[in-house]
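Undergrad: Below is the structure, and that's it, no one-letter string:
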């Protein structure tokens, strides 16, 4: 869309809500944080998508990232100030002041050409930055002037309150917020929907050109302008009389009353009181405030409200403000059977076209790679104790085709914990249940040796390449163990399972450094390679019993696992390292 640097007639305020309902709402593009709490001089860069999942160990800074956007949106209030503890190491150092940069993509009515940059895709981009010089003071806000290529003390959209109304509205829900804060946020979610519906209501039906609310706001705005115009003579008298008194002390000084009408008529009128009370109780019984309910009831009501928001149709007149949900640990207080439903609710929110979601989680269940709108960021402390944020996965970089997405959707259903590899550690992909059981057993038998091992069960040879494509985005080193199978079936036909070897090799070769990926095949399958004959039934259970009771077999399985983790170690008999189909063919032919 062409750039649109417009101003409303008669004032300098600009709405980011497009007039055309087909034009997308503004959205957050990037959040850059440094020198904030445990985040040091090395910036943490969060690339925002419709869904952003922050993973990482406890106390690694994930919640600080959620806090960052909420913080800049509260500038002008006490909540927009920092405390001494928010500065690195609790020390105010002028060379390392807390700084947060926010990049917002806009589509219509941007605040002037000097502020409009562009993303790699050519979308209009506004950059703003906040710097805190000391505790308990408001931050210095700057805008990036693209015409001079530097930060400027003048800012897009002017005053903080006006600027905040032009960005997505944050809804921050902390993991252990007070009952009052949780109740307030649930109420805000529901009231937001109600207010949106009021703003689009038309008493005269669809034939009515403007909504009742728009007509009211227009009337209030006109009234304000008329009042100011009608009192202009009185204003002139006041200016003259005060100026005459002022000149006796300060010769040739005068005053001027800048009595413009209020630019935001919504400040003049609201259909509801500032804070609505949300009550809950049994039908025909006593309804008490939600803040007085138990934590389980409040959390359940939160998910109910979010589900309602996700299923509520967006008004089609372009009047709905964009929102961003900032949610700490959504798995808290959820019954296992409710986790999948909660994940669906979160992933459905962006379908309304007005929501983005950023969560922190320790649960791989809240990662759904079958969607096209998910970014995974791992937040962790390095050896120097500095916080780092690494984008592990973005859909537009994964090169997943439709078959890959179907594979991931099926895998999410079969194994909700498959995404554990995003949480760090050494990764080994295996094809099926038997090898997964074998490696899981030796990991439990030797916990110190394999403490950080993640075994990914692909649940089928065809899914191995899909998982490898995902790992290629962020892991420079991982291992794959699969069955070689035979080139032909017993009937002499081409074996489809053999053909999958090419797909696995292709996925490995697409990595930035394929030599760091350890690719091992079992000739002809895992059972034959380890046990010298395949079990006819209950393969995983039989494998567990045999390995548990046979020390020599334990040693052999450990040898295979060690060879997968270290390319310098030899693979056991019955297995082969390979990086070309000719090698694999030769190994099978022996």
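TA: Perfect, thanks for sending it. Just so you know, these numbers come straight off a predicted model, no measurement behind them.

Undergrad: Please count neighbours and contacts with C-alpha atoms only from this point.
TA: Fine.

Undergrad: Which helix in this structure has the most residues?
TA: Longest helix of the chain, by residue count under DSSP state H: helix 179-200.

Undergrad: can you give me the strands for the stretch 451-590 of the chain?
TA: Ranges of strands in the stretch 451-590 of the chain, per DSSP state E, counting those that start in this stretch, are 453-457, 479-483, 518-522, 575-577.

Undergrad: So for residue 176, which of the ones you listed sits nearest?
TA: strand 453-457 (29.7 Å; Cα to Cα).

Undergrad: How far off centre is that closest one?
TA: Put simply, strand 453-457 sits 24 Å off its chain's centre (Cα atoms, centre = their mean, to the nearest Å).

Undergrad: Put this next to the previous one:
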């Protein structure tokens, strides 16, 4: 029995998501029971894994944080699991009795698990066979009509347009009803109505053991926070214990000594059996009954159940590793070593399982979060190969979340890729169920060949922008043009790097591979641009026509006539084109318009967007004097202003409590728990900070001096790194923070890097006691501000170092005074004087 479909509703931020797990197909050599979920951070990938784990673990209960936090109805959480490929052994399971049905010629089993809010009872139910679920399309017409005749439907109802356009792109001229329904389901079309006349039958209470036998055995490997727990063989739900236990079950369950142990336990239990009870046991029962009868009319009975330690051998097994002769537990090793141990056990499991595939065993489901994490690139590929062996060899199914292109396969496993995107705060999944290359095995073979050369082309699924090019020459030209524009002062290098990192250039190594990529990008609705040569000849004409046809609605093209070098440089290059174009651009005195047009098209940004910002001259201003302020909003007027004496600055400098902190990401060396704070003479402040950067320019300007109040002492907030295994604790934030205040802070990974930023923090408490916290820049024109705001979540790690209590002016002081606390002599680790967007 294999898991075929999962539907998750009302779990955390998930409103409704449906996933299909692809299956191994003989005609696709790289296909497997393998699903890869990709998406930006906080897109909901981990929530999907958690929900599947919750649904596939019979005794697991939902906790309060797993229910939708902004839904007044508070759930319920629902997870539907649909299985196919049932075996004879599966049909004998008590949970399946009377609950299987046939659809599309396949016997199936559907289970819905429901968790109500804590105050309401939860329940499990199975789909009762009867009439099959009916799929209906509003405005349905007979399937014998062609796509051309179906076009008339658009005049009656515009909701048909995306369905018909998708079919046209796929080259389907005579769609069947099932094809229309599948595309409508994939596009979440409002035309699709699913009628389910059969009902769900609730399982009786106490059915947990029956469910446990039917559900997949889940081996869950999380990404970070629980890694140490996952390598502890004594932890009941750890991944290592489950793997070790599965190995023992496969190879020790029928061993002679295990059989002898079970036999001895049974014989021991027979001593207490009703028939043939041992005389000592019987005598004890008689004597106890005699004593009972003196007091009350009851009898005694002694029974005994021998513990079956062979059912869970791993629980009694100690698993340790030897490191330089020292025996340690795996969870005491580093994260990289722990992941390597998991990988080694998985590899052993694959090897051992291949020897025992003839025996049926409970279906295994591997849930692996970010399998690439902590692993060297070579080890990362070994992890992928191991998981593929599990998923393609009939050993189990694999679902993973990943940020690595190594775990994707556009040629053979594109139906096993799910892209998560947030829409109105809820994750939305994009998955292509149909085989994109079902009608073109040549396209599949071309793409497979390219992936063998360069697996990094899978980065298309992780990028904001994608540009397809024929070869290395175009990519080399982009880099050379950027360096030339930087050297002539026409391009801001950090802005270029930001644009370049947002764009994935895919070297298709020829014209005919471009359409294969287009089909995949179109299927996943990923926007892209194509740069290609017109070339000459009938073969080129056919490829060009196919490229332009596939561009409709999803991409843009830039065509060079007859090819790149002749169109731009009026030259013909036979070979070594990347090096030739690099030297050509480096040695040129000026760049022609055609080359600049290619550069901006490939990047997807105009030259105006990449130009350096105008510089502000400081001339003869003193180091600690503020620059002339630009026109501001009213944010600055909210800050209190203080005048501080020269002696106070001297005191702050001696105490190392005069900092340079960026209005944007930066590093700060103080304070720490080992350095007690001392009062600054003549003030009520904890420290002064010189502002660096421009992302708060509507409130704080570069070279402003501000007074800080540290949030330490009873709040225990310092600048030291935080152990990632610690549970986050943000519950006290509303009581610590002043709403709309400016704070020096670090979140998540920036804590470990000791990288702090100065930003405005807004916090609001709801009537029900929940709270929302946001971090904002005060200058929307700065690059940091372009990223908008971000929220502090309950699961985030966060440090607030200090609150900005006001602007500081120092009393007039002669520039030559040796006591002036100039920036050049502050004994702290200064951050670079770069713009915020450099970081």
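TA: Perfect, thanks for sending it. Every value quoted in this text rests on a predicted model; they were computed, and no experiment measured them.

Undergrad: if we can go back for a sec, now tabulate the strands of the stretch 451-590 of structure 1 in JSON lines and tack on distance to residue 50 of structure 1 and mean neighbour count.
TA: Converted to JSON lines, the strands of the stretch 451-590 of structure 1 look like this (distance: least, Cα to Cα, whole Å; neighbours: other Cα atoms under 10 Å):
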{"stretch": "strand 453-457", "distance to residue 50 of structure 1": "27", "mean neighbour count": "22"}
{"stretch": "strand 479-483", "distance to residue 50 of structure 1": "31", "mean neighbour count": "24"}
{"stretch": "strand 518-522", "distance to residue 50 of structure 1": "34", "mean neighbour count": "24"}
{"stretch": "strand 575-577", "distance to residue 50 of structure 1": "40", "mean neighbour count": "21"}
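
Undergrad: which one of these lies closest to residue 221 of structure 1?
TA: strand 453-457 (61.5 Å).

Undergrad: with structure 2 superposed, average distance for the closest one?
TA: Averaged over the aligned pairs, strand 453-457 of structure 1 sits 2.2 Å from structure 2 after superposition, using mean Cα distance after the TM-score superposition for structure 1.

Undergrad: Make CSV from the strands of the stretch 451-590 of structure 1 and add distance to residue 73 of structure 1 to it.
TA: CSV is the format used below for these (distance: least, Cα to Cα, whole Å):
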stretch, distance to residue 73 of structure 1
strand 453-457, 39
strand 479-483, 44
strand 518-522, 47
strand 575-577, 54
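
Undergrad: Out of the ones you listed, which is closest to residue 224 of structure 1?
TA: strand 453-457 (65.2 Å).

Undergrad: Can you give me the buried ones in the very next helix or strand once past the longest helix of structure 1?
TA: For helix 179-200 of structure 1, the succeeding helix or strand toward the C-terminus, using DSSP states H and E, is helix 212-230. For helix 212-230 of structure 1, burial by neighbour count (16 or more other Cα atoms under 10 Å) applies to 212, 213, 214, 216, 217, 220, 221, 224, 228.

Undergrad: list the contacts for residue 460 of structure 1?
TA: Neighbouring residues of residue 460 of structure 1 by Cα atoms under 8 Å, 6 or more residues apart in numbering: 431, 432.

Undergrad: and it, what pairs with it in structure 2?
TA: Taking TM-score structural alignment for the superposition, residue 460 of structure 1 sits opposite residue 510 in structure 2.
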